[in-house]
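# Attaching a predicted model along with its sequence, questions to come.
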Amino acid sequence: MELGLQPRQRVKGEVELPKTAFISNFSMTIDGRTYVGAVKEKEVAHKVYTDAVSRGHSAGIVTASGRLMEKFGVSVSVASRSTVTFQLTYEELLRRRLGYYHLLLKIQPRQLVEDFQIEVLIAETQAISFLDTEGTFLTDDMMQMVEKSYSGTRGRVLFKPPLAAQRPCSGCTATLLNGEFTVKYDVDRSSYASDIQIVNGYFVHFFAPANLPQIPKRVVFVIDVSRSMRGRKIQQTREALGRIVDDLHRDDYFNVITFSSNVASWKKSLVWANSANVENAKQYIAKMETSGGNWGTLGMQVEK
């Protein structure tokens, strides 16, 4: 992405996002003019960036790394005294865990920020019944600065600490804002045991009945590893199955079966979903590769 300005200084920014999120838009506004980024292969993007900088143009690039969190960084060369604004938009499917939806934000400005602000706006299809926040870096005084409100299907969280509250001591130049900020909420489920959300022609059907006892399960995951699953398909399957196995209860028993031209199983029989077996299964799943002919099935068999 070339910006056509004579470089005078290098500006860098960095933000960490959940591994399950994906960027849907990245843009830079320099002195009132907006430049929208394009998604390219890593090697191609890096070449475009280095070529633009070497020719004296301004350019930006987003890189990603990390295991549990994605780290997105931007490095841009701009003319002296220019005003630069970065806008990053990402989307994420929130998981309901321990009775609440959790939105995790990684806060790491690395310096005191005069106009620091976190604002979270929640819009649900069902009435919000609970809303709270927590943070690994929040002091007792900072907790009093977090504004939380909800009414009907709308909720809002606002955190805007002044400079004095960001300092670990009077006169310090370091910042206390370094860690995780979590928003958790839930919706009224007294009238609904499920919810359907439709966006851009796709739908997600959530089932979340209340007060159900934990029922031990016997689960067999049957996974297609044929050539039709090559590339992004097998990668998504590995990631999804790894998370599903990680959510198994300790009273469950499970096994993994793969098929293409041949059928193979992880274990000879169902095994107990203790921590050792779950970790071993995740390692097995992470190494699954495609082979054989073309099929087209992913499924699981559950016995209660």
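Everything's here; your move.
# going forward, measure contacts between C-alpha atoms and count neighbours the same way
OK.
# What segments of this structure are helices?
42-54, 140-143, 163-166, 232-246, 275-286 (DSSP state H).
# Reformat these as JSON lines; add distance to residue 120 and mean neighbour count.
Output for these, formatted as JSON lines (distance: least, Cα to Cα, whole Å; neighbours: other Cα atoms under 10 Å):
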{"stretch": "helix 42-54", "distance to residue 120": "31", "mean neighbour count": "14"}
{"stretch": "helix 140-143", "distance to residue 120": "16", "mean neighbour count": "12"}
{"stretch": "helix 163-166", "distance to residue 120": "20", "mean neighbour count": "18"}
{"stretch": "helix 232-246", "distance to residue 120": "26", "mean neighbour count": "15"}
{"stretch": "helix 275-286", "distance to residue 120": "34", "mean neighbour count": "15"}
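# Pasting the second one now:
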Amino acid sequence: MYPKRIPKHLIFDPQPRRKSRAWLWWLVILIVTIAATLLSLVARADESAMVQAGQFRLTSASGQAIHAVHLATEVSAIINGLVVTTEYVQHFRNASDIWAEGTYVFPLPMTAAIQQMEMQIGERRISGEIKERKAAQVLYNQAKSAGQRAALTMQQRDNLFTQKVANIAPHQSIKVTLTFIDRVSYQDGLFEWRLPTTLTPRYIPGVSLLPQEVPHSNDPTLTTNQSGWAMATDQVPDAELITPPMTDSNLSDGPQNPLQLSVTLQAGMELAAIKGLYHELAVQQTPQHYELSFARKQEEMNRDVVIQWQPVAANVPRAALFQQTQDNETYAMLMMIPPTAQVKQPLAKDILFVIDISGSMQGKSIIQAKASLAEAIEQLAPDDRFNIIAFNDEFNLFNDRVVAANSDIKPVAQHWVASLQADGGTEMYPAMQAAYDQLRATERLQQIVFITDGAIGNEAALFDLITATGHDARLFTVGIGSAPNAFFMRKAAQLGRGSFELIGSTNEVQQRITRLLAKLNHVVATNIQIGWPLTAEAYPAKPADLFYNEALVSFAKLPQPIEQLPVQGDKADKHWQTTINGASTTAATAIGSLWARHKIIELEDQGRTGSLDKDTVRNLVLGVALEHRLLTRYTAFIAIDSSPARPIKSPLRSQSIANVMPAGSAQQAVMFAQTASTATLSFWLGLLGCSLLGVLSLHKGKAGASAGS
């Protein structure tokens, strides 16, 4: 028998229920979720339509992808003794039917003095003028708006630059040539010239900034078609300027960003060997010099080009002093190898190995890094103490303190290293701070070995940490991979009063680590004094300590040439001194430009250490750069074809040109320079919508259960 129901008209409810509006909330959330999902799909489809490296990505009004190809790069270098003069030629061709502007972010040697830029359109050549950066960008924007062809070259980091080309006509080619001066390095009996060709995508830490929070957001001259895949953050406000799109080199049969190389090597001595570390070279010898090129004519721009040459044993140089007179000024360059001191019994040391296991190290880089660390542990002396810190988003310690490097602990440490996997972000700062915190025993040598590819955007924060009060441990860096951030590796080691090694292949691990540990145990010369005249302006102002088989290099500006230069210092076993005879050089403006570049480097370093404030650094650097026509972060090269080319009514499409991912990298190529923020935002909106739907469903279920009870 069922209970009788009370008719509704007989029920009295003092608080009558309102008609539910839950359906409206459900509808709103459903619409938001669908819209976010569609936006995300559109953004991802847009990403997949991104063209391959070396191409503009243009979009027509109908949404179709239009390609404009970055054809190739040609490098011609003349190596005369210790000086390298390079012409770096970039060819751009717009293969579309729409007027195009392109932006290309690319690396160059960190010590290069870029002194000339030229834009060529057909047979017309327009020489670039050196201007203050803001003024150059104003001129570029005005020319672009007026339909004039223009090229703008800027520096973002000491080794990272931006090339912009505006108003490339449909199916037209434009060539931009940069000329720069650099010097070769000398170490362990080998001369070496290194040319970077691509970069490893940099980790961008920090909290994202709103457009109005970016320091340069209110200055229209500094926001010229920024197209990086990363948004500005409080730690890296210029993130979008240093994060170009990247693509995989395996997407086509031939090179996507092809590079041609021609090198004339005038070593000035008989050579025993010439080799390319990572590329096969064709070598032709003439009575006066060597001609070098790629054996395969052109190569993909996916790893550093490194050429080494070795003099015969009888010709190994110990010292060289070159001078050049220009505009009633004499510029001098000194290179010398101090006498090698007898290696005494090395002092016991505490050493912290810091190894990068972030996502940028995936592939061959982590293999090289782990092999390097395992070899370094194997070569530690029994009296040494060590610890290991591995980091990505977080850091992990092998032990809570430094431990003795005995035969029992070494295999345990090597097994721990072998188990490391590369993934996640690159939070260097906490790991480095932890390393300094562990090294407090002043009675022993305190050393840090930092193994990484240097793929970060907040280098300045790390430099501040290295030079902080109380951080007295010497820092040695090991750059890993096909395209390490050499600027960070070298500068970190310099500020940390150590040295650095670059390892681009597993075949180099044992030799480079053995050389590194020789440096750890053996400071060859300290208290170095170069007897430049009192009227000379020399850089570096105070020579650093020298490690095993390293060369001393110094530049000076003098009122007149000198015939002899005294040099002295302290070795491990005794004081030493020598006198070097002067010489001349035929390099017309090379040494003067190199002196100016090294003066700028020293001024920037004084700004990093707080010896000079930012405004003073800017004003001093600007003065040197404008006088010597050098590209810096405060100056830029601008070239403008005065005759308008693009009809004002014709649209101009802008896009970035991708770099090729470094060889051996297992990272996924970053292909969404223009859609990253939209795709990411859409993803999170979609996720939020789904979450709200879930919460409402759960709430409704609980309410129903409560009502049912």
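Yes, it's here. Everything quoted here is computed from the prediction, not taken from an experiment.
# Dump the helices of the first structure into JSON lines; add distance to residue 257 of the first structure as well.
Formatted as JSON lines, those follow (distance: least, Cα to Cα, whole Å):
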{"stretch": "helix 42-54", "distance to residue 257 of the first structure": "34"}
{"stretch": "helix 140-143", "distance to residue 257 of the first structure": "49"}
{"stretch": "helix 163-166", "distance to residue 257 of the first structure": "53"}
{"stretch": "helix 232-246", "distance to residue 257 of the first structure": "12"}
{"stretch": "helix 275-286", "distance to residue 257 of the first structure": "10"}
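# which stretches of the stretch 601-709 of the second structure form strands?
Applying DSSP state E, counting those that start in this stretch to the stretch 601-709 of the second structure gives strands spanning 635-644, 652-657, 659-660.
# Rebuild the ones you listed as CSV, extending it with distance to residue 24 of the second structure and mean neighbour count.
CSV is the format used below for these (distance: least, Cα to Cα, whole Å; neighbours: other Cα under 10 Å):
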stretch, distance to residue 24 of the second structure, mean neighbour count
strand 635-644, 57, 22
strand 652-657, 42, 23
strand 659-660, 48, 30
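# Which of those sits closest to residue 342 of the second structure?
strand 659-660 (46.1 Å; Cα to Cα).
# For the closest one, grab the matching residue range in the first structure.
Using TM-score structural alignment, strand 659-660 of the second structure corresponds to no residues of the first structure.
# The alignment partner in the first structure of residue 142 of the second structure and residue 45 of the first structure, how far apart?
Counting by TM-score structural alignment, residue 142 of the second structure lines up with residue 51 in the first structure. Distance from residue 51 of the first structure to residue 45 of the first structure, counting by Cα to Cα, to the nearest Å: 10 Å.
# same check, this time on residue 246 of the first structure
Using Cα to Cα, one gets 34 Å for the distance from residue 246 of the first structure to residue 45 of the first structure.
# before we move on, what about residue 116 of the first structure?
Residue 116 of the first structure is 31 Å from residue 45 of the first structure, by Cα to Cα.
# With residue 257 of the first structure instead?
With Cα to Cα as the criterion, residue 257 of the first structure and residue 45 of the first structure are 39 Å apart.
# looking at the helices of the first structure, which is closest to residue 150 of the first structure?
helix 140-143 (17.6 Å).
# which residues touch the residue lying closest to residue 150 of the first structure once chain neighbours are set aside?
Leaving aside its sequence neighbours, residue 150 of the first structure sits nearest to residue 156 (Cα to Cα, 6 or more residues apart in numbering; 6.2 Å). The neighbourhood of residue 156 of the first structure, defined by Cα atoms under 8 Å, 6 or more residues apart in numbering, consists of 119, 120, 121, 122, 147, 148, 149, 150.
# same thing but 10 Å
119, 120, 121, 122, 123, 131, 147, 148, 149, 150, 183 (Cα atoms under 10 Å, 6 or more residues apart in numbering).
# Compare these with the second structure and list the overlap.
Retained in the second structure by both residues aligned by TM-score structural alignment, their matches' Cα atoms under 10 Å are the following of those: 119, 120, 121, 122, 123, 147, 148, 149, 150.
# what does the second one align to in the second structure?
Residue-level alignment of residue 120 of the first structure against the second structure, with TM-score structural alignment as criterion, gives residue 263.
# what about residue 300 of the second structure, how many neighbours?
Close neighbours of residue 300 of the second structure, defined as other Cα atoms under 10 Å, add up to 19.
# biggest separation within the kept ones among the contacts of residue 156 of the first structure, which pair?
Among these, 123 and 147 lie farthest apart (Cα to Cα), at 16.9 Å.
# quick one on the thing from earlier: so can I have CSV of the kept ones among the contacts of residue 156 of the first structure showing neighbour count and distance to residue 192 of the first structure?
Putting those into CSV (neighbours: other Cα atoms under 10 Å; distance: Cα to Cα, whole Å) gives the following:
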residue, neighbour count, distance to residue 192 of the first structure
119, 12, 29
120, 13, 25
121, 10, 23
122, 14, 19
123, 13, 17
147, 14, 29
148, 15, 25
149, 12, 23
150, 17, 20
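# returning to that earlier point: you'd agree the match of residue 142 of the second structure is up against residue 61?
No. Look at residue 51 of the first structure against residue 61 with Cα atoms under 10 Å: they stay out of range, at 12.0 Å.
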